[in-house]
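>>> sequence-free structure coming up:
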């Protein structure tokens, strides 16, 4: 099944590319690899949630925010390719979780994005990953995600 059809089946629309918040570009292609800048869970240019996971933001809420980060990252891929059908492999995800110091389930927050990317791309979506806790993120976001993707 084509990725565009899979997105329709899942009821997912790829959002417009979020504007950069500082001096960087949303993504960069080098050969057959595309590296995204860190993507926040922005929707129409705004965060729907702010704060820290484990202190005001629940695990399920943070997983949903990680999914939005992933969709924003996918949108930046389309600056370099015509269609997500050109994705050969999702190589790596990096997930940063702004969390309370006692929160230790960053890996489960990252699963929100990891599980979604596999739903979208199937075997091509299986990836290496890191998930780390940080004291804060830009705009008081609770999650930030970067990805590396191999494209045709």
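That came through, no problem. Because the structure is predicted, anything quoted here is derived from the model rather than measured.

>>> Only C-alpha atoms from now on, for both contacts and neighbour counts.
Noted.

>>> Please, where are all the strands along the protein?
Secondary structure of the chain by DSSP state E: the strands cover 27-30, 33-36, 42-43, 46-47, 52-53, 56-57, 87-98, 128-134, 143-151.

>>> Between those, which one is closest to residue 13.
The minimum distance between residue 13 and those falls on strand 42-43, with 12.0 Å, by CA to CA.

>>> Determine how far that closest one lies from the middle of the whole chain.
Using CA atoms, centre = their mean, to the nearest Å, the mean C-alpha position of strand 42-43 is found 11 Å from that of the whole chain.

>>> by contact count, what packs against it?
Using 3 or more CA pairs under 8 Å, 6 or more residues apart in numbering; DSSP states H and E as the contact test, the elements touching strand 42-43 are helix 59-77.

>>> Pull the number of nearby residues for residue 145.
Per other CA atoms under 10 Å, the neighbour tally for residue 145 reads 27.

>>> For it, give me its contacts.
Applying CA atoms under 8 Å, 6 or more residues apart in numbering, one finds that residue 145 lies in contact with 38-40, 66, 69-70, 73, 93-96.

>>> switch the cut-off to 10 Å
Residues counted as contacts of residue 145 (CA atoms under 10 Å, 6 or more residues apart in numbering) are 36-41, 65-70, 72-73, 93-97, 110, 113, 130-131.

>>> How many neighbouring residues does the nearest residue to residue 142 once chain neighbours are set aside have?
Closest residue to residue 142 in three dimensions, ignoring its sequence neighbours and counting by CA to CA, 6 or more residues apart in numbering: residue 98, at 4.7 Å. Using other CA under 10 Å, residue 98 is surrounded by 27 other residues.

>>> ok, second structure coming up, stack it against the first:
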């Protein structure tokens, strides 16, 4: 079964590639790897939510938005190299705009990691960083970068 078929079986449709908000491209291929730019929780071209996790945005809500971010990253990979060309997910970096004292960044980024496992199974097991930051672009609560290996 292809990854595209797997997504369809899960009832997931990749969004359109999010337009860059500055001077960069959504993804770059170098050899057998595709690196995505940081992806925000854009839905239909609009930022779905703003605020800091642990204040305006609950950790559970941020976890759902991390899923949106990783779907946006996969859309960028698909547009550049094709989703079905992915042989494995190599690394995920997650940034969480955190209210003072919030330390649940790993649980928030699990939203993205768990979705990759659902889609790719063992090929979705990846190295990861979950980083708390003071601010993210446009006031987003979460941002995801993805590195995948492709054929």
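That came in fine, so what should we check first? None of these values were measured; they are calculated from a predicted model.

>>> just to revisit the earlier point, of all the strands of the first structure, which one is nearest residue 4 of the first structure?
Where those are weighed against each other on CA to CA, the nearest is strand 87-98, at 11.7 Å.

>>> what about the closest one, how far off from the second structure?
Plainly put, strand 87-98 of the first structure ends up 0.3 Å away from its match in the second structure on average once the two are laid over each other (mean CA distance after the TM-score superposition for the first structure).

>>> The closest residue to residue 57 of the first structure other than its chain neighbours: neighbour count?
Nearest residue to residue 57 of the first structure in three dimensions, chain neighbours excluded: residue 51, at 6.7 Å (CA to CA, 6+ apart). Around residue 51 of the first structure sit 18 other residues, with neighbours defined as other CA under 10 Å.

>>> Give me the most central residue, the first structure.
When CA atoms, centre = their mean is applied to the first structure, the residue found nearest the centroid is residue 70 (2.2 Å).

>>> Touching, that residue and residue 39? I think so.
Yes: Residue 70 of the first structure is within contact range of residue 39, at 7.6 Å (criterion: CA atoms under 10 Å).

>>> Now the common contact residues for these two.
With CA under 10 Å, 6+ apart as the test, residue 70 of the first structure and residue 39 both reach 76, 95, 144-147.

>>> tell me the two of those that are most distant?
Set against one another by CA to CA, these have their most distant pair in 76 and 95, with a gap of 16.5 Å.

>>> higher neighbour count, those two?
residue 95 (28 against 25).

>>> How about the contacts made by the more buried one?
With contact taken as CA under 10 Å, 6+ apart, residue 95 of the first structure is in contact with 38-39, 66, 69-70, 106-107, 109-111, 113-114, 129-133, 143-147.

>>> Please repeat the previous calculation with a cut-off of 6 Å.
110, 131, 144-145 (CA atoms under 6 Å, 6 or more residues apart in numbering).

>>> Counting neighbours, what do you get for residue 78 of the first structure?
16.

>>> gap between the nearest residue to it once chain neighbours are set aside and residue 139 of the first structure?
Distances taken as CA to CA, 6+ apart put residue 84 closest to residue 78 of the first structure, at 7.1 Å, once the chain neighbours are dropped. Distance from residue 84 of the first structure to residue 139 of the first structure, counting by CA to CA, to the nearest Å: 29 Å.

>>> Which residue of those two possesses the greater neighbour count?
Each of residue 84 of the first structure and residue 139 has its neighbours counted (other CA under 10 Å); residue 84 has more, 18 against 12.

>>> returning to that earlier point: among the contacts of residue 145 of the first structure, name the buried ones.
If you count burial by 16 or more other CA atoms under 10 Å, the buried members of these come out as 36-41, 65-70, 72-73, 93-97, 110, 113, 131.

>>> and the residue of the first structure positioned farthest from its centre, how far is that from residue 152 of the first structure?
In the first structure, residue 102 marks the outermost C-alpha relative to the chain mean, sitting 23.9 Å out by CA atoms, centre = their mean. The gap separating residue 102 of the first structure from residue 152 of the first structure is 42 Å, by CA to CA.

>>> didn't residue 123 of the second structure look like it was pressed against residue 88?
Yes: taking contact to mean CA atoms under 6 Å, the distance of 4.5 Å between residue 123 of the second structure and residue 88 places them in contact.
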